[in-house]
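Enquirer: Quick one, what's the 3D model for this:
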Amino acid sequence: MTTIPFWRRKKIRRQVLQGAFLAAIAAILIIGATTAQRNLSAQGISSGFGFLWRATGWEMGTSLLRTSPGDPYWWFIFNGILNTLLMGFVGLFCATLLGLVIGLARSSKNAPARLLGTIYIEIFRNIPLIVQLFFWYAVVTQLPNPRNAIQIGHVMLTGRGLHFPGLNVTVLSAVVAIAIMIAALFVILWIAVARRFGRVESTRRRLLSLGVLVTGILGAAVALSWGRIPETPLVSLPELRGLNIRGGFQLRPEIYALAFAITVYGAAYIGEIVRGGFKSVGRGQVEAAQALGLSPWRVFSRVRMPLAVRAMLPILINQYVWLIKATTLGIAVGFSDFFMVIAGSITHSGQALELIGILMAGFLIINFSLAAVLNRVNRAIALKGKQIGVAQ
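Expert: Model prediction:
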């Protein structure tokens, strides 16, 4: 039996080529890093990440946690990441709800509803997001001054921001309470989609989800009670004092202008994805549900909606990742997100390469984590085998 020389084996050749390719990439990176280090040293610019523990010396416009000019760079960057996550969560949540409504209108049998859905999509999908952001920011900053605030109950809207009742609690307790509620919601979602709960009766699953929700609410209430500021009322109400509004919680204009722009822009794309998902549901499956005597609502909630979600989720993942990256446009209106904090840090510290690397790594981790979670949900709800059906 003739032995084939190892250099002629296809598997060996592939491994050698892959190794050479990886070695070439590593060599390019090493040469680039060495050259950058040499050039920085020639210009008297120090490299490394030691600057992260130095004081910033500048104010951060918006932050969930307390910041001051004496705080280190890493604390500002952490708060920028929190702002990006908050804006991403609010934008994705609101865009999904509005996109669902638009998608249902587009796939409706009602002609006026389809027309309104089409007009909405064609308007907001074809105007660049940054143009919409500037428009909404100009609108909210032209609202009345505090003396002429638009007031609904204890909520006051002015050109300086939205004021509503707040809690006199420490920032740490508020963060802990929010984290408890988010964890409870993730557990409820896990119970709903995990295969291990598929064999559990629906009544027991509902009771288990309700128990998790009640536990989360009680845990959040305990955290808020623990962090209550002494000798102050639990609830702080906004009120006019002099030329400004004091008390309560203030939401700055750039925050809800950016959230609104991401919502209306993202909903236009999500609406089309939703419409495509409903169109992919086979007519035979809907007719079979109707033949069983199911009501129109049960046909929608038990047949059309679950099948449509399975079809649209892979495309929604890409749209969600794109909308997370769109939060970087907040720098145009002064929102202190991850990108703006990094840009300000580069200006004040001069550590451009390190900070850009942190920015790239941060968004890579955020978007990869989001995609990984949603892909896990997609695999959990995916139907096994090839589904054959005739689209409507």
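Enquirer: going forward, measure contacts and count neighbours with C-alpha atoms only.
Expert: Will do.
Enquirer: these two touch, right, residue 37 and residue 47?
Expert: Yes. If you go by Cα atoms under 8 Å, residue 37 and residue 47 touch, sitting 7.3 Å apart.
Enquirer: How about the contacts made by the residue nearest the centre of the chain?
Expert: Nearest to the mean C-alpha position of the chain, by Cα atoms, centre = their mean, lies residue 88 at 2.6 Å. Residue 88 makes contact with 323-324, 327 under the criterion Cα atoms under 8 Å, 6 or more residues apart in numbering.
Enquirer: cool, and residue 133?
Expert: 257-258, 261.
Enquirer: quick one: it from residue 340, how far?
Expert: Relative to residue 340, residue 133 is positioned 16 Å away (Cα to Cα, to the nearest Å).
Enquirer: again with residue 370
Expert: 21 Å.
Enquirer: cool, and residue 277?
Expert: Residue 277 is 36 Å from residue 340, by Cα to Cα.
Enquirer: Between those two, which is the more surrounded one?
Expert: residue 277 (23 against 20; other Cα atoms under 10 Å).
Enquirer: Once you drop chain neighbours, what's closest to the more buried one?
Expert: Using Cα to Cα, 6 or more residues apart in numbering and skipping the chain neighbours, the partner closest in space to residue 277 is residue 308 (4.4 Å).
Enquirer: For the one you found, the count of nearby residues, please.
Expert: There are 21 residues near residue 308, going by other Cα under 10 Å.
Enquirer: got it, and residue 241?
Expert: Residues near residue 241, counting by other Cα under 10 Å, number 11.
Enquirer: just residue 337 next, same as before
Expert: For residue 337, using other Cα under 10 Å, the count is 31.
Enquirer: who wins for most neighbours among the contacts of residue 133?
Expert: residue 258 (28 neighbours).
Enquirer: chain center to the helix or strand harbouring that one, what's the gap?
Expert: Element membership for residue 258, per DSSP states H and E: helix 253-279. From the chain centre to the centre of helix 253-279 is a distance of 12 Å (Cα atoms, centre = their mean, to the nearest Å).
Enquirer: May I see the buried residues of the following helix or strand past that helix?
Expert: Where DSSP H and E defines the elements, the next helix or strand beyond helix 253-279 is helix 283-291. Judged by neighbour count using 16 or more other Cα atoms under 10 Å, the buried positions of helix 283-291 are 285-286, 289.
Enquirer: All the strands of the stretch 101-250 of the chain, residue numbers only.
Expert: Assigned by DSSP state E, counting those that start in this stretch, the stretch 101-250 of the chain shows strands spanning 150-152, 155-158, 161-164, 166-167, 235-236, 239-241, 244-246, 249-251.
Enquirer: Please give the structure of this sequence too, so both can be compared:
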Amino acid sequence: MSQLFASQKFRRTALQAGFAIAAVLLIVSIILTGQRNIADQGIATGFGFLERTTGWPINFSVIEVSGRSTYARVLWAGLLNTMLVGFLTLIFATILGLLLALMRVSSNTLMKLVGTTYVEVFRNVPVILQVFFWYAILTHLPSPKQAYSIADSIYLSNRGLMFPAPSFSGNDLLLTALAFVALCIGIWVMRNHHTAMRRWIGAAVVFGVICAVLLVTGREPDMPLISTPELKGLRFVGGISLKPEFSALLIGLVLFGASYIGEIIRGGLLSVDRGKLEAGTALGLSPFQINRLIRIPLAFRAMLPSLTNQYVWLMKGTTVGIAIGYPDYFAIVSTSINQSGQTMELLALLMGGFIVINYSIGFAMNMLNERIKLKGRS
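Expert: Predicted coordinates for the structure are as follows:
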């Protein structure tokens, strides 16, 4: 026995096992204590409340929600709202960040000055302050009757941005199935057609077929092909409306996130060996071709890990929307807690939703990193 305790491997394993057991016992103790306190106060537990109606609507939702909707549907709407603004933020912030990074590494003094000024200003102003700033601007636009108009079809007012859109019947299951089919076909086209021309042709055909199917099957016979916003009373009816809360949150997150993403991309661009860039110049490539074919692909490997962390942070940053009334997942859960009193269950759903979203982003970026990394010699 003394020889066993003298083993460093045994002591290390026993210490780790003891720590794990202590952590499990602590968690179990907290759960049991919480359940006992909840029972003593007569508070109902469980997820049965998800089937009850909420009695309160939300002002913006990707799917149709009313005061008669259940908690489950309202929470799902909040999660979709978070995913919508989050993924749009990642897309636009990446595009703007790339432009800022190219400006900062440019030899043009004016472009470098503009890029540096942008980064220093937007990176050092808190994101919630930026969101408040844009929300104040958007809510002080003219009323719907005096809205700014473009070709009598696009309107901008203090109620948001309204623009035409194809008319659909709202068959969510059909649209979801078609989107899944389009995704599968797009992946197949990208994996099995290696030339750029075939990829573009395949993508164009898939896009055209999906649009045609959506317009034919997703529209009721008496519905117009294009729904155009029309002023009726004090509001616009028809088309698509982007509320000021959504627009302010999206603009604030994009401008703030782009300043950090731009610095991450700039670091990746500067990590590329100058000899490779000079080789591209010697081959007669233009600066645009050097950036597209040499610098950006090589820099992408270096910046991907930091970019993943920033993407996850931006997705979590969507919770600042509660400050301006945007009904994201965090805001919906907070309201549901006040209305239903199911604090523990709703907090568990809130944490679970963000864990799934952020782990999905991390998993996708790690898979991409695994595919593009340089393989070592075996």
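Enquirer: nearest to residue 33 of the first structure, of the strands of the stretch 101-250 of the first structure?
Expert: strand 249-251 (42.7 Å; Cα to Cα).
Enquirer: on that earlier part again, which of the contacts of residue 133 of the first structure remain contacts when I look at the second structure?
Expert: Counting by both residues aligned by TM-score structural alignment, their matches' Cα atoms under 8 Å, the contacts of residue 133 of the first structure that remain in contact in the second structure are 257-258, 261.
Enquirer: And residue 26 of the first structure, what's its match in the second structure?
Expert: When the second structure is aligned by TM-score structural alignment, residue 26 of the first structure is paired with residue 24.
Enquirer: Now the host helix or strand of its match on the first structure. Mean distance?
Expert: Counting by DSSP H and E, the element that carries residue 24 of the second structure is helix 8-40. Superposing on the first structure places helix 8-40 of the second structure at an average distance of 1.6 Å from its equivalents, by mean Cα distance after the TM-score superposition for the first structure.
Enquirer: Just give me how far that helix sits from the chain centre.
Expert: The answer for helix 8-40 of the second structure is 36 Å, by Cα atoms, centre = their mean.
Enquirer: which other helices and strands contact it?
Expert: Using 3 or more Cα pairs under 8 Å, 6 or more residues apart in numbering; DSSP states H and E as the contact test, no helix or strand touches helix 8-40 of the second structure.
Enquirer: In it, which residues are buried?
Expert: Under 16+ other Cα under 10 Å, helix 8-40 of the second structure has no buried positions.
Enquirer: now stretch 191-208 of the second structure
Expert: Buried-residue list, stretch 191-208 of the second structure, by 16+ other Cα under 10 Å: 199, 202-203, 206.
Enquirer: what's the counterpart of residue 91 of the second structure in the first structure?
Expert: Residue 91 of the second structure maps onto residue 93 in the first structure, by TM-score structural alignment.
Enquirer: residues near that match, how many?
Expert: Neighbour tally, residue 93 of the first structure, other Cα under 10 Å: 14.
Enquirer: related to what we said a few turns ago, output the buried residues of helix 283-291 of the first structure as JSON lines; include the columns distance to residue 179 of the first structure.
Expert: Shown next, in JSON lines, are the buried residues of helix 283-291 of the first structure (distance: Cα to Cα, whole Å):
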{"residue": "285", "distance to residue 179 of the first structure": "41"}
{"residue": "286", "distance to residue 179 of the first structure": "40"}
{"residue": "289", "distance to residue 179 of the first structure": "41"}
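Enquirer: residue boundaries of the helices in the stretch 101-250 of the second structure?
Expert: 109-123, 127-139, 172-192, 196-217, 244-270 (DSSP state H, counting those that start in this stretch).
Enquirer: what packs against the last one?
Expert: Pointing back at helix 244-270 of the second structure there. helix 71-104, helix 109-123, helix 127-139, strand 160-163, helix 296-317.
Enquirer: for those, which one sits closest to residue 260 of the second structure?
Expert: Among these, helix 109-123 sits nearest to residue 260 of the second structure (Cα to Cα), with 6.7 Å.
Enquirer: re the thing from before, how about the strands of the stretch 101-250 of the first structure, which one is nearest residue 376 of the first structure?
Expert: In terms of Cα to Cα, the element of the strands of the stretch 101-250 of the first structure nearest to residue 376 of the first structure is strand 249-251, at 34.3 Å.
Enquirer: corresponding residues in the second structure for that closest one?
Expert: With TM-score structural alignment applied, strand 249-251 of the first structure matches the range 240-242 in the second structure.
Enquirer: who touches that stretch?
Expert: Looking at what lies outside stretch 240-242 of the second structure - Cα under 8 Å, 6+ apart - the contacts are 160-165, 229.
Enquirer: now stretch 275-283 of the second structure
Expert: With contact meaning Cα under 8 Å, 6+ apart, stretch 275-283 of the second structure is reached by 287, 290, 294-295.
Enquirer: And these, which is closest to residue 260 of the second structure?
Expert: Comparing these against residue 260 of the second structure with Cα to Cα places residue 295 closest, at 19.4 Å.
Enquirer: so who does that closest one touch?
Expert: Per Cα under 8 Å, 6+ apart, neighbours of residue 295 of the second structure: 269, 272, 277.
Enquirer: do the same with residue 234 of the second structure
Expert: 144-145.
Enquirer: Next: residue 108 of the first structure.
Expert: Neighbouring residues of residue 108 of the first structure by Cα under 8 Å, 6+ apart: residue 114.
Enquirer: Counterpart of it over in the second structure?
Expert: So residue 108 of the first structure corresponds to residue 106, using TM-score structural alignment.
Enquirer: hang on, the earlier thing: distance to residue 355 of the first structure added to the contacts of residue 133 of the first structure, as a markdown table?
Expert: Listed next are the contacts of residue 133 of the first structure as a markdown table, based on distance: Cα to Cα, whole Å:
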| residue | distance to residue 355 of the first structure |
| --- | --- |
| 257 | 27 |
| 258 | 24 |
| 261 | 28 |
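Enquirer: which one among the residues you listed gets closest to residue 144 of the first structure?
Expert: Nearest member of the contacts of residue 133 of the first structure to residue 144 of the first structure, counting by Cα to Cα, is residue 257, at 15.8 Å.
Enquirer: and that closest one, how far is that from residue 63 of the first structure?
Expert: 16 Å.
Enquirer: Check residue 307 of the first structure too.
Expert: 40 Å.
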